[in-house]
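Q: quick one: sequence and predicted model below, then my questions.
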Amino acid sequence: MVCYSGGRPPDPRKLRLLALVGVVAGAVALPLAVASAGQVGDAGQKVVRTPSRGQDRGERVDAKEPSAVPSRSPLILGLGLATAARCGPELTSPEGIEAQTCVLVQGTDTWARTYYRNATGKSLDSVLSLLGPGGRTLQTRCVTGADDEPATCETPRRHSRGGPSAYTAVTEFAERGAGGALLLRSGSNS
């Protein structure tokens, strides 16, 4: 026997509205709970800053720009909830370089990031370029050590001047020194 308050069955439209409100509340609460939890695996890790982009040559460097020093995050992407990524294929060279290069967009900012692993046993020269509309190019020299660990390098974020498809990212890894042989070119396009 089903008993209703007031003697009438509940209005199905009200039940659907209550179910919809519950789904919306869950959709809002879940990303907030995930964002407030932080990244797994970062606890107890020591952050080490090394000179990059001219600091070792005494050049002036903007402190607001991200470092070109590779991060050692165990999480591959480390992206926020509202970040869109357009990545090319994962590539591996015969010499032992593995890389994947992406264009990232978050809000009104666009930047490039490359994920790589250097198994050559030698430090390499590496340049990450973000090619944008109107022939604009932003380049970052990446510190590519010989430690065979996964790492990342990214360009500074810049205000977007078009949609995500207007940008392309390219990373080139080469042997050290002037005229070093190109070992791998990785791009954000397929």
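A: Cool, got the structure. Residues are numbered from 1 along each chain as shown.

Q: can we go C-alpha only for contacts and neighbour counts from here?
A: OK.

Q: isn't residue 120 right up against residue 93?
A: No. Counting by CA atoms under 8 Å, residue 120 does not reach residue 93; the two are 9.8 Å apart.

Q: let's bring in a second one:
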Amino acid sequence: MSREGAARCGPELVSPEGIEAQTCVMTGGGETWARAYHRNTSGAELRAVLTLMGPGGRTVELHCVLAADDEPGSCETPRSASAGDPGAYTAVAEYAGAGPVEEAPLLLRAGSHRAPGASD
């Protein structure tokens, strides 16, 4: 039986700089991928790195640009064949200012897991 559209999401986070984000591990049709939902109210273009980590050291990384508008958006990694239990996957999205990576401060990190003891 297929579990189309299953998602395991971390908490919705908001940074003082004006970034709202939530990161999820998505599964369906024998595939797994990561999706990051975001909203950029900072007034400046930002960038994000979305990373999906899976069993056996498998990692997929995707770079996204967040326009300097107040519209909700998302980015997602390519879908790939699931390898093992969906609970073995973790996704993390890191948001930073535009510009050289060495100079852009990390503004927010959002993951697909809730903190231990956290409730919905």
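A: Structure received. For clarity, every value in this text was computed on a predicted model and none was experimentally measured.

Q: just give the TM-score of the two.
A: The TM-score (TM-score structural alignment, normalised by the length of the second structure) is 0.89; 110 aligned residues with a CA RMSD of 1.0 Å.

Q: and the aligned residue in the second structure for residue 152 of the first structure, how close does it get to residue 8 of the second structure?
A: With TM-score structural alignment defining the correspondence, residue 152 of the first structure maps onto residue 74 in the second structure. Separation of residue 74 of the second structure from residue 8 of the second structure (CA to CA, to the nearest Å): 16 Å.

Q: also residue 26 of the second structure?
A: Taking CA to CA as the measure, residue 26 of the second structure and residue 8 of the second structure are separated by 7 Å.

Q: ok, those two, which is more surrounded?
A: Neighbour tally, residue 26 of the second structure and residue 8, criterion other CA atoms under 10 Å: the higher count belongs to residue 26, 22 against 18.

Q: my understanding was that the more buried one contacts residue 32; is that so?
A: Yes. Look at residue 26 of the second structure against residue 32 with CA under 8 Å: they come within range, at 5.7 Å.

Q: gap between the residue mapped onto residue 43 of the second structure from the first structure and residue 132 of the first structure?
A: For residue 43 of the second structure, the aligned position in the first structure is residue 121, judged by TM-score structural alignment. Distance from residue 121 of the first structure to residue 132 of the first structure, counting by CA to CA: 34 Å.

Q: out of those two, which sits in the more crowded spot?
A: residue 132 (21 against 12).

Q: tell me which residue of the second structure matches up with that one.
A: Matched by TM-score structural alignment, residue 132 of the first structure corresponds to residue 54 in the second structure.

Q: how about its match: what's its closest non-neighbour residue?
A: The spatial neighbour of residue 54 of the second structure that comes closest, neighbours along the chain excluded (CA to CA, 6 or more residues apart in numbering), is residue 89 at 4.4 Å.

Q: repeat that for residue 106 of the second structure.
A: Looking at residue 106 of the second structure with CA to CA, 6+ apart, the closest residue is residue 96, at 4.6 Å.
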